[in-house]
Structures are given as C-alpha cells and as structure tokens.
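J.: give the three-dimensional model of this entry:
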Amino acid sequence: MAETVQTFCRICEALCGLEVTVDGDQVVDIKPDDDHVATRGYGCLKGLKQHRMYDTPDRLLHPMQRTDGELQRVGWGDALGSIGGKVRELIDSHGPDSIAMYVGTAAGFGVLHPVFAQGFMQGVGSANMFSSATQDCANKFAVARHVYGFPFTQPFPDLDKLECLIIVGANPAISKWSFLQVSNPIRRLKEVEARGAKIFIVDPRRTETAKVAGEHVFIRPNTDVFFYLSFLHELLATSGIDRARIDQYMTGFDELCRVAEAWSPERTAEVTRITAESLREMVRAYREADGAALYCSTGVNMGTNGSLAFWLQECINAISGNLDRAGGTLVSTGVIDFPAFGKKTGTLLHDNQSRIGGFPSVNDSMPGGILADEILTPGDRQIKALFVTGGNPLITMANSERLREAFQQLELLVVLDIQPSETASVATHVLPCTSPLQRPDLPFVFPLMLGLQSKPYLQATRAVVPPKGEQRDEATIYVDIAKASGVKLWGSAAAQRTFEAAKALHSIGRGARQPSIPQELLLSGLLRITKQGSFKNLLKQKHGRLRPEHEPGSFLGKRIVHDDNKVHLAPDVLVKQAEKLEAD
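T.: Take a look at the predicted model:
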C-alpha cells in the first residue's frame, strides 16, 4: 500500500520540501511540498528524480576490499579489521599525520556525517584534513576569519527588502544560490525586480540568471578584483559611506581607502571592459538605494584574486552602511551562536600548516590542490592512508591523472559512498553508505547553526526508506572504524564507549537490519540542548516550523568574535596582497 510522507532534499543548499510516495521499501515518486513553510512547492529536476539514482543496479550494497588487484565483497568484520589494522600500523610507524581525510560536498549536507568524520580524525590526532570547500569557496572562509573573526560568519543579501542587488560571478538560477538557502531562485529574483529593485548581473557571459532578471554587465574573465577596486574608489569619491558606523564598529578604514586610491573607473575599464560610465551607474544605484548588497560566488571565488575580491566586497557592504541592516546584508543566527561556540572551543580556528608549501589551514582543512604532493613527496608526515567520505576527488579536483597516481601509491584508500565512483575504482576498501532518503536528519550546518536562510525555519525528517543489503550510515561507520583502529572519537575514551554502547543497545532486536547508532536520539539531543524541543515534536510539523525572522542590527558591536568586537577592514595579509596588484 503506497503512502506519502514529507521530507526535505539534501543534495544542495536549497533543502526544498518534498512529498515522497513510498510503496513498501521503494520510493516510487517525489513531488514538491506545496505546503512547505519556506520552499513553497518548488523542486528542481535533480531533487525530484534523485530516487532513480539511489535505485540504480550499481548501488553499493556490501563492503568491498581489494584482493589480488580486484575489489571483492567482504563482510563488515573483515573490512573493518583490515582498515583498523592498517591505521594502527601506520600511526605506529609514521605518526598520526600519515592518515588523511577528504570530505566531499555530499558529507556536508547532513548533520551527523561530518561531525563523526571529524571526530575520527581528531581521535587519530591528524591535521591532514582536506575538503571540497578548498576548491571553490575557501576564499570566503579565509577572508571571513580575518574580517569578522570566524570563517563561517558569512553575511547574505536581504532579498525581501533590498532595493539594489549586484551579483558578481554567480548564477543562482542554476546553482540555487550559495551560502544562502533560497528555493526557486528564478521566482525570487523576479519578485525582487517586480517590486522595483535594481539588479545587475556582472559576468563574462549572459547567464541563465541574467536572462530572467536584471541588467547584464559584461566583465572580462578573471578581472573581478579590479571591478571591486574601482567600485570602492567611486563609492569613496562620492561619499557613499556611513562614517559614524565605520568609526563605531570598524577598524582599518584609512588603510582600506589607500588600497583603492589608485583604481579609478577609467583605469580599471582598460582591464575589466566595464566602462567608467557603467561602473558609476552601478555605484549610483547602490549608493542611492534604501538597502543594497553586493554578492558573489564561485566565478569570483575560483579566480586568481578571489580572496581579495571577496574582501573588497565585504568592505564595500560594510562601509556603505549596508552590513547588518534591513535591505542590506544580514548576519543571522541558527539554533546557537555558532561563531561564539567556535571561538570558545577552537572549532574551525586551528592554525595548522601544510607540510608541502606551508599553507595555513582554512576551516581546519588543507588546500585540496596539494593533496597529490602530500602523498607523493617522501618525508616526515607523508600521507600513507586516505579516507574519502562523501566525495569523488578524481572527478572534482584538478590534475586528476597525477592525483590518481598518488592514490595508487597509498597503502590504504577507504571510500565511503553510495555508488561506485572514479575514486572508488582505485580504493583498497569501499564501504556502502545510506542515501539521504535512508537516514533521519535536520538541515545541515549553514541553516541549522548559522541561520543562512532567506526564510528561517527548522525541519526534521525520518528515514523515508530503510537501508538495503549491508548499507550503514556514515556516523555508525566512523564509530566502528575508530574502534577497529584503537582510537577514540574526538580523543575521548568516554565518548567512544558511549557511542559503542548506544550502538549496541539500539541494535538489539533489529533482526537482519544493520547495526546503527541511534541517529534520531542524537538529533533530538541536539535540538533539546539548543532549546528547540524534541525531534519527535518537530516531526509533527511535517511542512517545517518557522523560526523568528532575521534581526537587522543584531550583529555589529554584539556578535563579532574579534577580541575588539569590531569588523577589521584592513587585515595586513590582504592589504599586502593587494599591493601586488600593480604588477598584474
């Protein structure tokens, strides 16, 4: 007998509400949830057809281990024993940094998966964490730490109230926005424009976004930093700043002014191909609007000067008086004040350095671009083992042939995934994981802990269908790998014992089903600790539960985690880098 249940999508940041029709243990249809409190009946093609991917014949059902050059099916006991034994051997022989982990985007869209993956690596004692974020958005995290004191402090446009929006190097019509949960971005942009707001799309091509809303402004590829410099120059020249706000809440304004001094619109036009007239028109619209925002994404992030460009953008939004105001850019909160928690605990604030190149960690992660070198270069702290969780770096990372060569030299390569992948094809072990529809969940860290939502809400979902074969959720897998490796999650013997016991108790009476930690209980504990009620009660609000609206004026002077509680407009490292632009 078929039944329909409510859940939400977890394959991108939009987290669209869904209605899933289930017949037995099979998903037969997915439709948008018309009554969802925030996403209002929207769903993209990928989200509405995702069950077809999860039900393909090549879906991983059993652990695989490489024997005589071929991946062969083994039991969980054998796989875990082999992995754990090699981890212990490598730590004893080469130290904890010989063990590394790559965390992919798929891991980030759940709550428990990244927490337990990080817990395992902390138990190992290794600083060799890599992630897909270092490929397309590490600039935002690095700049935010310098400017605001915490990498996850990411202001976002107040789409419902702004009067001018300038989108640089982003295509939300396709990407569904980034660093902000916005369902149905095409409709939202049309709504913004319909109420009279001006929208400019600064991009080397006329994107899908530029075709549906706003005015397209062509820019020469990889020249974004010069656009921002002349924008800042013109804003200062036309007194488009809030000096009282700057003096009260910010430092480094004079140094920032010197950075922009030489970059007039006429000068940058030669590089960007944006005429001085067009540049001044955008600045005028931005300056005269009762609430405006500059916003960028991967087109800027992955450019040569992505960090400088994002820094200048944040400074412009700040000094113009648009930061932390209705219609400008907002810094919201989730179920806790996560930046304050991070500062107190050191979460995401470790100052590690890579062995190759001496690069600083960002969000406690090393640059993905040096992973092959870290594996292939002999010496102390050389990576000998790699766990790949929720990602496929042989497809997503540059110079994949060299990375493949590096992966083939590893003594241990463990891939946790739902399907065979390019990376899994060279792995020593492949472990079958549950899909998003096979696990309970809450919205991931950005909306849950940071409030990065255009419309704040909270939602819980149970597993829509059960796991098949020997599939296990990633959190349980890391509890098991830690035990087999003789390490303690987060370096805590108490935590390790607690989760092993919780798994044992929760697995009683499960029959042929795979053992599991009590995921719903853990999620409920998180909700209760943050005073959001229980998981069970949240489930009753099957279309989601609205949270309080964002509060403009709640950030500046109150929630910045720098010791002086101010926005740092001119961090030395960024100012010095900007000085080199003359050579470009």
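
J.: only C-alpha atoms from now on, for both contacts and neighbour counts.
T.: Will do.

J.: tell me which element L431 is part of?
T.: strand 429-432 (DSSP states H and E).

J.: who does that strand touch, helix- and strand-wise?
T.: Judged by 3 or more C-alpha pairs under 8 Å, 6 or more residues apart in numbering; DSSP states H and E, strand 429-432 is in contact with strand 64-67, strand 412-417.

J.: give me whichever of these is most buried.
T.: strand 412-417 (a mean of 25; mean count of other C-alpha atoms under 10 Å).

J.: elements contacting that strand?
T.: helix 76-94, strand 385-389, strand 429-432.

J.: now render these as TSV, adding mean neighbour count.
T.: Shown next, in TSV, are the helices and strands packed on strand 412-417 (neighbours: other C-alpha atoms under 10 Å):
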stretch	mean neighbour count
helix 76-94	17
strand 385-389	24
strand 429-432	28
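
J.: dump those to CSV, plus distance to V225.
T.: Formatted as CSV, those follow (distance: least, C-alpha to C-alpha, whole Å):
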stretch, distance to V225
helix 76-94, 43
strand 385-389, 34
strand 429-432, 43
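
J.: for R206, find the nearest of these.
T.: Nearest to R206 among those is strand 385-389; the distance by C-alpha to C-alpha comes to 35.7 Å.

J.: before we move on, back to that, and of the helices and strands packed on strand 429-432, who's closest to L539?
T.: The closest of the helices and strands packed on strand 429-432 to L539 is strand 412-417. By C-alpha to C-alpha, the value is 27.4 Å.

J.: all strands for the stretch 151-300 of the chain, in order.
T.: Along the stretch 151-300 of the chain, counting by DSSP state E, counting those that start in this stretch, strands occupy 156-157, 164-168, 198-203, 215-218, 250-251, 292-296.

J.: among these, which is nearest F444?
T.: Per C-alpha to C-alpha, nearest to F444 of the strands of the stretch 151-300 of the chain: strand 156-157, 17.1 Å.

J.: which residues does that closest one contact?
T.: The contact list for strand 156-157, computed with C-alpha atoms under 8 Å, 6 or more residues apart in numbering, reads 165, 179-180, 292-295, 327-331, 452.

J.: now the strands of the stretch 151-300 of the chain as TSV including distance to T275 and mean neighbour count?
T.: Shown next, in TSV, are the strands of the stretch 151-300 of the chain (distance: least, C-alpha to C-alpha, whole Å; neighbours: other C-alpha atoms under 10 Å):
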stretch	distance to T275	mean neighbour count
strand 156-157	26	26
strand 164-168	16	25
strand 198-203	13	23
strand 215-218	10	18
strand 250-251	31	20
strand 292-296	19	26
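
J.: possible to save the ones you listed as JSON lines with distance to H146?
T.: Formatted as JSON lines, these follow (distance: least, C-alpha to C-alpha, whole Å):
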{"stretch": "strand 156-157", "distance to H146": "17"}
{"stretch": "strand 164-168", "distance to H146": "22"}
{"stretch": "strand 198-203", "distance to H146": "26"}
{"stretch": "strand 215-218", "distance to H146": "30"}
{"stretch": "strand 250-251", "distance to H146": "12"}
{"stretch": "strand 292-296", "distance to H146": "18"}
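
J.: compare with the first, here's sequence two:
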Amino acid sequence: MTASPGTAPQAGQSADIRVHGRICPFCEQNCATEVTFDHTAGKVVSIRGDKQDPLSQGFVCPKAVAVKDLHHASDVLTGPMIRRNGQFEPASWDEALDYAANRLQAIQAEHGRDAVGLFFGTSIAHIPGFAFYTGPLLNALQTRQIYSTSSIDCHPHFLAAMSMFGGFTSFPVPDIDRSDYFVLIGANPLQSNGSFMTAPGVPRRLKAIQERGGKVVVIDPRRTETARMADWYLSIEPGGDAALLLAIVRTLFDEGLVQPGHLTPFLKGVDALRAMAQDFAPERVGPAVGIPAEDIRTLAREIAAAPRACLYGRIGSAMQRFGSLTNWLINAINILTGNLDREGGPMFPQGVFEGVIMSDRCRDGQLPYDRWRSRVSNWPEMAGQFPAALMVEEMETPGEGQMRALVTMGANPALSSPNGGGRLSQAMSKLDFMLSFDIFINETTRHADVILPSPPHLSHSDFMVFFTFLTVRDYIKYAPPVFEAPSGALHDSEIICELIGRLTGQSAAAADDQALRMLVDQLRDQGNAVIAGLSFEQIVQHVGSEPGEDRMLDVLLRSGAYGDHFGDRPDGLTLERLKAMPHGVDFGAMEPRIDKVLHLPDGKIDLAPTVITDDLARLEAWVDGERDASLRLMGRRQVRTCNTWLHNFPSLAKGPELCVLLMHPADAAERGIPDGARVRVRSRTGTVEVPVHLSDEMRRGNVSLPHGWGHDEDVPGQLHAKARPGVNSNHLADHTLLDAPSGNVNLNEIPVEVELLATESA
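T.: I've put the predicted structure just below:
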C-alpha cells in the first residue's frame, strides 16, 4: 500500500519513489520543477528544475527547495482552528464554517455590508482555488471594503495600463529575448527573478542581450546585483524616476527623436505630452535626480537609436510617491520611440487564455476607477479596491460603515502593509471577528477567531491563472497532485464554496456551479467570441460536472486562442490534452496586437491621461524643493525571501543575517556609526533597531532595509522565523505618503534618522 504523507513505512515495505512535475509556488516566474517523492515514507526526497520545460529550461532559484520545508513543516495547520479563551483549538469543518458564516452574517445584519472587510494576498495569484473563488466570495459578502497587496507594490502599473490603454490586463510585458537595449528602472531581477515579466532565468536572458551585442542599463539608487552586471549604471535619487523620464521625453521632442511609427494612428495626446515635458529640461532635472544633464540626453538618444529597445520598471518604479507618473512615462517613452508592441520592446501577451483576475476595463466610457470612495479619507477605489494603507483607519474610526470584521486570504498584512508602528495589529486585535484562510498562525492570523487551512501543497493540482497575461511567451503547464489530500481535508475551492453556501443559503455544489457561471459570464462580458455562442449548459456538457478549479481551467483553455473551442476545433487544447504534456507547452513568442488591447471609447492610446497627469504639480514641487538633512529609506529584494513568506523555512533561514540596514560609509562616518553596530532607525511613524552594514553600493543620503521581516510578535510556532526575526520596516512607512493617483504605498523614499545605539556599560 501507499502511505499517507508523513507516514513511516512499515517493516519490510519497499520504497515507492517517483518523480512528479510541479510548479514552484514562491514567485511570479512559475519555474517548472521535478519533485522526487517517497510515497512510502511520505517525504520529499529532492527538488530540481525541469530541463525539458520550454519556458524555464531547468532554471530554479534557491526558493524552490522550500517546497520540501513546506511539506515537512511541523507548524503547518492540518485542520480548522477556532480561538477559545484566547487559545487556538482544533475544530471540525462544520463547526468552524458555521461559526464563521454566522458571525459574518450577524455583523453585516447589524452594521451593514461594509462592516466586513476582505484582504487578499499575493497567494491569490499562485493558488488556483483562491484565484477562481475569491470573486464569488466577494459576491456573497457584497462589501466595498476590499484590500490587497496590489496597492502595496503594483497599483501604479495597473493604473497606467488602464488609463492609457483602457484595461488592467492591457499590460505591456518586455520582449526580453529579442531586445537589444534593455533599461531597468527600480528593478533587480537578479534577486527578485523578475516581476510582471514571467520569464524564468532572467539573469541568463539579460546576459544573452549582452552576448548578442546589446546593452543593459540599470537606473536605481543602489548599485544592485543587477546593476553590477549592467553595461551602464545610473545612480538616481529615490523618487526621481518620473522627473528623469520627463527630461528624456523633453529630449526626444527637442531633438526630433519621436518616431512612434506603426503606433501613430492609435495615438492621442502627443501635443499635450510635449507641452508637459517642456518644464522638465535635463538641466533643471539633473541636480534634483542626481544625474548629469548630458547623461540624460545620452540615454534618450540611445533609446531612440536602438533597433529594439525596452524600458521596464518594477518595484522601485511603483512603491514610491510618484509611481503612477513613473509608469505612465515608461509606457510613453516606449510609445514615442516606436518600441511598444513590436519585437524586442514591450508587447501584449495573448496568453493561452484570457486574463480573468484584475481584468477590469473601461465600460461605457467609465474607467474602473473612482466609482466610489473610502469612508474616512474619501480615497477613490481602483478596480474595486481601496489602498491597503487605509485599512487601519477604517477599523479605528467609529461611525456608520466602520470595519468590524476582517477576512484575510493567504495574506500577512500585519507585516506587509504600512501600519504606523504596529497600529494595524492593534486594530485587528479589537475587531469583533476575524476569519483567515491560511496554513500558518502568523503575525496576522494570530488575531483570527477562525482559521481555515488549505490541504498540503503537493496534494492539489497547480497551474498558472494570473500570470498568463504577463508571460513572455504563450506558455502553459498543468501539474497534477503528487498525492491525494489527507482524509477529511478540504481543497480551497471546497472551503470557499462551503462558506459561500452558508452565507447565501445554498449548497456548496450550487455555490460551485454559481462560481463557474460567474467565470463564463465574465468571459462573455470581456467579448470572448467562443463563449458568446454557447449556453452555460452546453459548456458544462463539455467540461463535466466535477466541481473545482480544474473545471474552471478547462473552460479557459477551451475558450482561449489555442483551445478546442468546445468541439469546433477538434485538435485544440483541452485540460485532458494539457495533462498529456507534463513538461508544459509553448505556443510561441508574443506578436503585435495593439488593436486587440485598446478599450478606451475612441480606440486610442491616451498619452496624457488626466487621472495621472493631474499629479504633475506635485512632482514639480519635488524637483524644486529643498532637501532636508534626513536620510531616505528604501527597500530591497533578496533571492531567498519573498515578502513575509519564506522566513520560517530552515533551508532558506540560514547563512548571513539578511535583515540588516545598508548604509554608505561616508553617511555612517558623519554619525559615528561603525560597521556591524546596532542602530536606531526612526521615522515619523515608528522606530526599529537593527544591525548596520556599510556598503558603497548605497547612494549617499540613502539607507536600505528589506521588506517583510519583523517576526518578533507573540505567535505560536514560526520557530525558524522567530529565531532570526529581523525588524518590520513597515513600522517606518508613513501611510500618508502615498502615490496620489493610485494610493500605492511609498516604501522607497521614507525620511528617517539613523543613530548609533549606546552600548551597555560593563
């Protein structure tokens, strides 16, 4: 017989060891892996990259091995937990789900729909059950108090795509494999692996640009790992990206380098953009951003002269006060130089199927922005969400609509969101009720009244849902479960449908059917021609009645560009055919398709969207403003971490201490701070104490602290994380310093003071 996961083999029992194709769940690259699993002992033997996978080609980073730690972790929850008398105790699924549904219903009945908030984490993009069923849960709750990690690190990207092209999934992705002039702005893929550019093995791909005679340029306040391998590194003041880019736009117009080419018929706002750039001459901008005017002009000329150039920004371009302006201008320069939507520039992936998460688009002339406003700060929603920075004030401020209950889904906002010295944790502790979907008791879920865990990671199927519209090639892979879920466990889709059923008075099976209907209706609303000609009943005849996320995937595959179109194309892709391709399938590189991604009423690209350009006055004030003596704190990426996720895994929680403050030696000398000392870092909102490491990779006047640490709270378990807790940089984040158009958090230009901690006397 085959033992359950974690079961010791019986005497004389031979080992049943098999290799299973899987997908690494820890970052956007979705690298294909091969997991060698001992089914007799229930143990992961080894994990390696799948060399036969056409996209990742065997590449994996150190994070991949953490799947073994995840499988064997002793503090992973294996069943529902209910807090009783301040302590978590195991509960049955019926008891936990009944209690959660009753409390949510009672709170909404007494205080209104918006008294319940929901915060979902990055895991919604990695866990198919969350990806497909969070929307139906929101539909059941009918609340406008919706938050996510997207307003911490990526809303400026989405706002730029929505306002310029009309849709959130009208998202330009670098065609890195065919580019010969690649500019990275606030991106460090040698540590992050790349983001909003699903291209496993980015270090190899960047090196290939250089090997074919191209050039890699990095613009960053820190000489990052990626900057060290670049052909040209430009050190910039934090927050200066938008001003630099406007100076490049000014140069392109002044020197007759604007050549949009094939994009010309689609453009509007060219003259408006030219006028906006006039006040940002390189001579004015240079001193503010710390880059000589002649270097700015040279960069503009080289971008314009390159046969195939691409500007790409990520975390540093988004997590700042001018994130929306920066990402608008990245797109604008790619457009003005004719690089958008052509080989080697930023292109629009067709994907194997349509994007269905964060897929809001312009409807009847209305952008999915500012359709309603937050209760306390009157902040506009975006794609149905409010900025995560507002969540704490919505909990703390009494009155009609006050958030009294919270649902978290695979998220740890107590560490990942700006909380002003721990205000969010304090506010969560005072809620009337809190429900968490999670497999760990962590800094956030410790406040929950009910925790509903997923089954073991290797017991559910895995595939990309969110990242298909961000992948540099039309690629898809399906990974079947390694073993069956333990008896009594519920998959994510089952847990959510059981809760929805209780909230809406229907069975879990009916809730699952309703979720499938919502997906079909969404595809129809998005203009999917295949779905348009079919009834729901006809679709179900093809995909079957078996509930769950696999059925959802089958609908997407069949209705996608390469699908069987529900029988009309017999050789097309279905889930069963995909299962027969264990190493994934690559349908080819991106192709020009600008006309397919424009959703503004006039079918144009808006080069001067007022929702973003109205913020230019604030940027001008920054350019001309006086700089105070404060240091500026920025974050940094690390290849062995991912936000708050991986610090409890022993294979990654070793080696040199990672949560240290980087500081330029000259800045340290002025303050009498030696290398390795402990220092106090103070901002307007909080204080942390941390070791300092002196490094000339830092730009003078700036310090760097990684994001996602601070595992020093009273949390059961998390032993490895608590052994090396680090400090929570979000205690220093000022939740009032946001990107004005998008509400994104500023984590890369926080004014701080750094002082040496007094040593204890002997």
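
J.: care to give me the TM-score?
T.: In this superposition the chains share a TM-score of 0.91, using TM-score structural alignment, normalised by the length of the first structure; 562 aligned residues with a C-alpha RMSD of 2.4 Å.

J.: how many other residues sit next to E3 of the first structure?
T.: Close neighbours of E3 of the first structure, defined as other C-alpha atoms under 10 Å, add up to 12.

J.: what helix or strand does it sit in?
T.: Taking DSSP H and E as the definition, one finds E3 of the first structure inside strand 2-8.

J.: give me the neighbour count for the counterpart of S179 of the second structure in the first structure.
T.: With TM-score structural alignment as the criterion, S179 of the second structure lines up with L162 in the first structure. L162 of the first structure has 24 neighbouring residues, counting by other C-alpha under 10 Å.

J.: check contacts around L162 of the first structure.
T.: V192, A197, A289, D290, G291, A292, A293, A326, G327, G328.

J.: over in the second structure, see which of those residues survive.
T.: On the basis of both residues aligned by TM-score structural alignment, their matches' C-alpha atoms under 8 Å, what survives of the contacts of L162 of the first structure in the second structure is V192, A197, G291, A292, A293, A326, G327, G328.

J.: and which of those is nearest H543 of the first structure?
T.: Once C-alpha to C-alpha is applied, the member of those that ends up nearest H543 of the first structure is V192, at 24.9 Å.

J.: quick one: map that closest one onto the second structure.
T.: Here V192 of the first structure is matched to I209 in the second structure, going by TM-score structural alignment.

J.: now swap in L256 of the first structure and tell me
T.: Looks like L256 of the first structure aligns to L273 there (TM-score structural alignment).

J.: its match against P609, yeah?
T.: No: using C-alpha atoms under 8 Å, L273 of the second structure makes no contact with P609, being 9.5 Å away.

J.: what's the distance between the match of S179 of the second structure and Q471 of the first structure?
T.: 46 Å (C-alpha to C-alpha, to the nearest Å).

J.: go on, V74 of the first structure?
T.: Distance from V74 of the first structure to Q471 of the first structure, by C-alpha to C-alpha: 13 Å.

J.: now for these two: what residues contact both?
T.: H62.

J.: settle it for me: which of the two has more neighbours?
T.: In terms of neighbours (other C-alpha under 10 Å), Q471 is the more surrounded of V74 of the first structure and Q471; the figures are 26 against 15.

J.: wait, which of the helices and strands packed on strand 412-417 of the first structure is closest to S126 of the first structure?
T.: Nearest to S126 of the first structure, of all these, is helix 76-94, at 9.6 Å by C-alpha to C-alpha.

J.: where in the second structure does that closest one fall?
T.: Helix 76-94 of the first structure maps onto residues 93-111 of the second structure, going by TM-score structural alignment.

J.: tally of neighbours for D75 of the second structure?
T.: By other C-alpha under 10 Å, the residues close to D75 of the second structure number 15.

J.: for the alignment partner in the first structure of D554 of the second structure, which non-adjacent residue is spatially closest?
T.: Aligned by TM-score structural alignment, D554 of the second structure pairs with S524 of the first structure. Nearest-residue entry for S524 of the first structure: F535, 4.4 Å, with adjacent residues in sequence omitted and distances by C-alpha to C-alpha, 6 or more residues apart in numbering.

J.: all strands for the stretch 351-500 of the second structure, in order.
T.: 369-373, 380-382, 405-409, 433-437, 450-452, 462-463, 473-476, 478-479.

J.: can I get those strands in CSV with distance to E549 of the second structure?
T.: Output for the strands of the stretch 351-500 of the second structure, formatted as CSV (distance: least, C-alpha to C-alpha, whole Å):
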stretch, distance to E549 of the second structure
strand 369-373, 29
strand 380-382, 27
strand 405-409, 17
strand 433-437, 17
strand 450-452, 18
strand 462-463, 10
strand 473-476, 16
strand 478-479, 12
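
J.: wait, A91 of the second structure touches I82, no?
T.: Yes: using C-alpha under 8 Å, A91 of the second structure makes contact with I82 at a distance of 6.2 Å.

J.: quick one: D512 of the second structure and L499 touch, right?
T.: No: if you go by C-alpha under 8 Å, D512 of the second structure and L499 don't touch, sitting 11.0 Å apart.

J.: name the residues contacting each of these two.
T.: Listed as contacting both D512 of the second structure and L499 by C-alpha under 8 Å, 6+ apart is no residue at all.

J.: returning to what we had before: can I get the contacts of strand 156-157 of the first structure in TSV including distance to L90 of the first structure?
T.: What follows is those, written out as TSV (distance: C-alpha to C-alpha, whole Å):
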residue	distance to L90 of the first structure
L165	52
F179	38
L180	41
A292	54
A293	50
L294	48
Y295	45
G327	54
G328	51
T329	48
L330	46
V331	43
L452	40
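
J.: which one among the residues you listed gets closest to A79 of the first structure?
T.: For those, the closest approach to A79 of the first structure (C-alpha to C-alpha) belongs to F179, at 37.1 Å.

J.: which ones are touching the closest one?
T.: The contact partners of F179 of the first structure, taken as C-alpha under 8 Å, 6+ apart, are E13, Q154, F156, F446, L452.

J.: out of those residues, who's the most crowded?
T.: Highest neighbour count within the contacts of F179 of the first structure, by other C-alpha under 10 Å: L452, with 27 neighbours.
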